[in-house]
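Peer 1: Give me the fold of what follows.
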Amino acid sequence: MTARPPFDTLIAFEAVHRLGSVTAAASDLGITQSAVSHRLRRLEDFMGLPLLTRSSAGMRPTPAGEALASGLGELLAGLGELRARCRAAANNGPLRVGVSAALADYWLVARLPTFKAPSTPIELIIVESTAQAIHLDLDITIHWLLEGEARETSTQRVLFREQIFPVCHAGLLPSAPLDDPTRIAALPLIHKGAGAGANAGTEWSWSTWFARLGLHAPAPVGLRYANMATAIGAALQGSGVVLTRSLLAHDALIDGRLVRVLPETWDMPSSKVHLVRWPAVLASDARVKAFVAWLLDAANECVR
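Peer 2: Below is the predicted model of the structure:
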């Protein structure tokens, strides 16, 4: 019988190779750094060769490690589809959908009651955490990718192309949109991202918007939130003006909870698009087909 490397050692090696450090791999796997190092040593003992070396740029594979890594990603991806294969054969389990918290809270949840299965009822499980989605075997995932990375294939479809624009609570700007766009400088701004300058040069940067508006002063420092869902929540509470996307603001604009700060002519196209993706083994699954078709129709209703 052919000797097989311990599975947990392969998982540790893949994480270190992918992330470039034992620390990052430990965080990704939810184990200690010493546990990762121990698994790497076990794998090297099994192979009889060093697989990784430490450099100033982090952990780097040796030639033997690179040879292992070249086939390991495809192997683990295949193993990751085992649960999907079982569910596809049973064809009666719940459908697990991974989506960002912002898209779920401000767009998807309100529309889910309109989803009707073609025949038998479908139990839906919505996973809102990106971190959870990485580690769970999901049937459908909605990704937020650079447009150049988003292409349609047999296992994925482009869902929405959105515009970026500033919005705020109606009470903060009773006469919206602004007649003089430069007056936005007098309003409190809500920032999104890890820190100052994190989104510089993009459609999500207030500096970019100030430059477009001909405002030479730097954008004022204000409240900063790490994710879009919380930033929009702050705007809904009247905390300030936030840069948002078409779908996330759609319902709140319709019912008047949010208003546009600038005329639509100032909108900027998003550099990212939403992409819905599913495992190849579920390509012919009636539940997946039904949900994806419904998702596309729901998105089209909002962009007409």
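Peer 1: all contacts plus neighbour counts: C-alpha atoms, from now on.
Peer 2: Noted.
Peer 1: Would you mind listing the residues in contact with Arg87?
Peer 2: Counting by Cα atoms under 8 Å, 6 or more residues apart in numbering, Arg87 touches Gly93.
Peer 1: Kindly report the same for Ala231.
Peer 2: Ile190, His191, Lys192, Arg224, Tyr225, Val242.
Peer 1: Please provide the structure for the following sequence as well, for comparison with the first:
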Amino acid sequence: MKMRNLPPLNALKMFEAVARNSSFSLAAEELCITHSAVSHQIKLLESWMGVKLLQRHSHGATLTPAGQILFTTCVQLFNSLENCINDIQQKPINHGITLGAPSSFMANWLISRIESFEEKYPEIQIKLMTSNDFKLLENEQIDLQILSLNRQVQLKSDLVKIHLFKDKIGPVLSSEKAHNITQPSDLLTQTLLHTESNKNAWSFWATQHQVKLNEAKNQRYFDHLNLMLEAAANGLGIAIAPEILVEKQILNGQLIAPFGFTDSDAEFTLCLKQNCLKNSNLQTFIEWIQYQVSID
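Peer 2: From the prediction side, this is the model:
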């Protein structure tokens, strides 16, 4: 019988705690163990994975692109496991909020802000689940769903959508690549990077800027937006990405947007069931996220 190819599960538990708290010290305090024990387990996990998962710095810890992908999966699996255990033990489940969103949105926008909600409303537990469509919302496995939706999309009658912000997109690349890029057509001399989550992004942008995409030198595809952005930052090509999801990389100089960002035909939208509109916890979260959008 073939054994599962899984890393040490205790190390995964500690990794999730560090990533959620953005701190080794806070994770150690939460788990009631020493800082060095947490650090040892993270090193063990990174050695097993063969990739760096966390960047340590004086203010705590931040996730690498690989770490962001693993953290998103851990959150989803731990949430499911916790719910399963509660069901088996017949314990009442805390009436919190389960929020679904694409992993790229959670990693690049939501997770860095969610701590402020938890600090302000400690009585409302937030659970995050990776979700790229409405299935979980329609089946009432989650309470809220965030997606980038075409403005013309019509939802089912029992669903409500709340606009968050426009989904502006644009090419992003490393500073080394930027020297030879002075006009949109210059992009075709480089490898264009795509992500499976938005296969039409390049064609939409190219049409808006009168660029013939079929003349591109080369094209490469990635399963996850974060991997595509990491490739762009390392000079492997030019990515196309939503402005809201590359703000950090642009601010820290990892990426450059030579032509800015263009309104796409989509917008980031928060969706929920009509019959949940009066739920006080959901209303609290909706007001909080609308405020976060307004101050960005």
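Peer 1: TM value for the aligned chains?
Peer 2: Scored against TM-score structural alignment, normalised by the length of structure 2, the superposed chains reach a TM-score of 0.57; 203 aligned residues with a Cα RMSD of 3.5 Å.
Peer 1: one step back: in strands, which of the contacts of Ala231 of structure 1 fall?
Peer 2: Among those, the ones falling in strands (DSSP state E) are Ile190, His191, Lys192, Arg224, Tyr225, Val242.
Peer 1: The fourth one -> structure 2?
Peer 2: It stands for Arg224 of structure 1. Using TM-score structural alignment, the equivalent of Arg224 of structure 1 in structure 2 is Tyr221.
Peer 1: for the first one, same thing?
Peer 2: When the two structures are superposed using TM-score structural alignment, Ile190 of structure 1 falls opposite Leu193 in structure 2.
Peer 1: Surely that match touches Gln219?
Peer 2: Yes: between Leu193 of structure 2 and Gln219 there is a contact under Cα atoms under 8 Å: 5.9 Å.
Peer 1: between the two, who's got more neighbours?
Peer 2: The residue with more neighbours, out of Leu193 of structure 2 and Gln219, is Leu193; 25 against 15, by other Cα atoms under 10 Å.
Peer 1: Would you enumerate the residues in contact with that one?
Peer 2: Gln219, Arg220, Tyr221, Phe222, Met228, Ala232, Gly237, Ile238, Ala239, Ile240.
Peer 1: Closest one of these to Leu110 of structure 2?
Peer 2: Met228 (19.1 Å; Cα to Cα).
Peer 1: What about Leu245 of structure 2, how many residues nearby?
Peer 2: 22.
Peer 1: ok, for it, nearest residue in space, not its chain neighbours?
Peer 2: Distance criterion Cα to Cα, 6 or more residues apart in numbering; nearest residue to Leu245 of structure 2, sequence neighbours excluded, is Asn108 at 5.3 Å.
Peer 1: Glu241 of structure 1 contacts Pro188, correct?
Peer 2: Rather than Glu, residue 241 of structure 1 is Val. Yes: at 6.2 Å, Val241 of structure 1 and Pro188 qualify as touching, with contact defined as Cα under 8 Å.
Peer 1: Who has more neighbours out of the two?
Peer 2: Higher neighbour count among Val241 of structure 1 and Pro188: Val241, with 28 against 19, using other Cα under 10 Å.
Peer 1: Can you tell me which helices and strands the longest strand seen in structure 2 packs against?
Peer 2: Determined from DSSP E, the single longest strand within structure 2 is strand 159-172. Helices and strands touching strand 159-172 of structure 2, by 3 or more Cα pairs under 8 Å, 6 or more residues apart in numbering; DSSP states H and E, are helix 201-208, strand 238-242, strand 262-273, helix 280-295.
Peer 1: Pull up the aligned stretch in structure 1 for the last one.
Peer 2: In the comparison with structure 1, helix 280-295 of structure 2 aligns to the range 286-301 (TM-score structural alignment).
Peer 1: ok now that stretch, how far from the chain's centre?
Peer 2: With Cα atoms, centre = their mean, to the nearest Å as the basis, stretch 286-301 of structure 1 stands 19 Å off its chain's centre.
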